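Sequence plus the predicted model coming up.
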Amino acid sequence: MSNPDHKHNEWSNSFWDCCSPFGTCCMSFWLPCCLHGKTHSRLDDPYLKEHSYCNGSCCLYTLTSYIGFHWVPLMMQRTKIRQRFGIDGSGCGDCCSACCCPCCVMMQNEKEVEVQCSRMGGLPGGYQAPGGMNYSAQ
């Protein structure tokens, strides 16, 4: 699902801007499967209301890590983020980034989804739910 009205063609955060926030940095280094799962959850639920660190995406990342292919789910997630938010790049660039520095990719993915969701009012597509109805007693 791409957003053709999206005018932002660059990543909000640099690829090498991977040391802040410190908590996310630590998570990408010591618990990468959890951060990968969190970013996946945020793509579907920006407010993380139904978020669980141990989800299917986390398990997929863990499984692929054991066989040396941790870069595949990272590359796929990065491509999905680029397409959804209209960020320039290519599949080859996503693959190279995911292979060379997975911690940096995880940080950039999480921070980008967080920024983009806040720009669009927290919900995919920019939709804001209307406020609740007020009834006055007469």
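Yep, that arrived.

C-alpha only now, for contacts and for neighbours.
OK.

other SSEs contacting the longest helix anywhere in the chain?
For the chain, the helix reaching the highest residue count under DSSP state H is reported as helix 102-119. For helix 102-119, the helices and strands in contact under the criterion 3 or more C-alpha pairs under 8 Å, 6 or more residues apart in numbering; DSSP states H and E are helix 22-30, helix 32-44, helix 71-85.

take the one below as the second:
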Amino acid sequence: MSSTKPYHVEEYPWNTSLFGCFDDFKSCCLTFWCPCITFGRISEIVDKGATSCISNGAIFALLYHLNTCVCLYSCSYRTKMRRELRLKQDPCNDCLVHYFCMHCALCQEYRELKSRGINLEKGWEGNASQYREVAMAPKVEGGMKR
């Protein structure tokens, strides 16, 4: 009888630490003053343009200002991003990271996407067009002849 091992996907470390906010001072300030913008930009990229930065940012802002568990909403995107990029769950569970260190978590996610060449200010469409490979027909000089 053979034993089957469960399929394990190798996970990689984050490019920056959770507390490396000052590695990118601009995104640190943005996240401190307007976490809804940071979250909106991250979520649009993670959702691959299926949702907009504005709508997700507005939901985040509403939950944030109503003092509800905004961390449950934001941690779901950390989990989605981490799985897509095959990142380790570090230093602990995604929801705990967002509950205790939400601003640091958002900064880390923002820096991770930037380190992978994504310009979060451009949104999904601005980045997707950069990586799309479109096969175009070669240009025919002088038109087509029979």
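Good, I have the coordinates. Being a predicted model, the structure only gives us computed values, none of them experimental.

between the helices and strands packed on helix 102-119 of the first structure, which gets nearest to His6 of the first structure?
Of all these, the one in closest proximity to His6 of the first structure, counting by C-alpha to C-alpha, is helix 71-85 (6.4 Å).

Report the buried residues of that closest one.
Neighbour-count burial for helix 71-85 of the first structure, counted by 16 or more other C-alpha atoms under 10 Å, picks out 71-75, 77-85.

Could you single out the nearest of those to Arg119 of the first structure?
If you rank the buried residues of helix 71-85 of the first structure by distance to Arg119 of the first structure using C-alpha to C-alpha, Phe85 comes first, at 10.9 Å.

surely the closest one meets Cys117?
No. Counting by C-alpha atoms under 8 Å, Phe85 of the first structure stays clear of Cys117, with 9.7 Å between them.

sorry, back to before: can you list the helices and strands packed on helix 102-119 of the first structure in a markdown table and add distance to Gln138 of the first structure?
Below are these laid out as a markdown table (distance: least, C-alpha to C-alpha, whole Å):
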| stretch | distance to Gln138 of the first structure |
| --- | --- |
| helix 22-30 | 52 |
| helix 32-44 | 42 |
| helix 71-85 | 48 |
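
Quick check: the aligned residue in the second structure for Lys111 of the first structure vs Tyr12 of the second structure, distance?
Counting by TM-score structural alignment, Lys111 of the first structure lines up with Arg111 in the second structure. Using C-alpha to C-alpha, to the nearest Å, one obtains 15 Å as the distance from Arg111 of the second structure to Tyr12 of the second structure.
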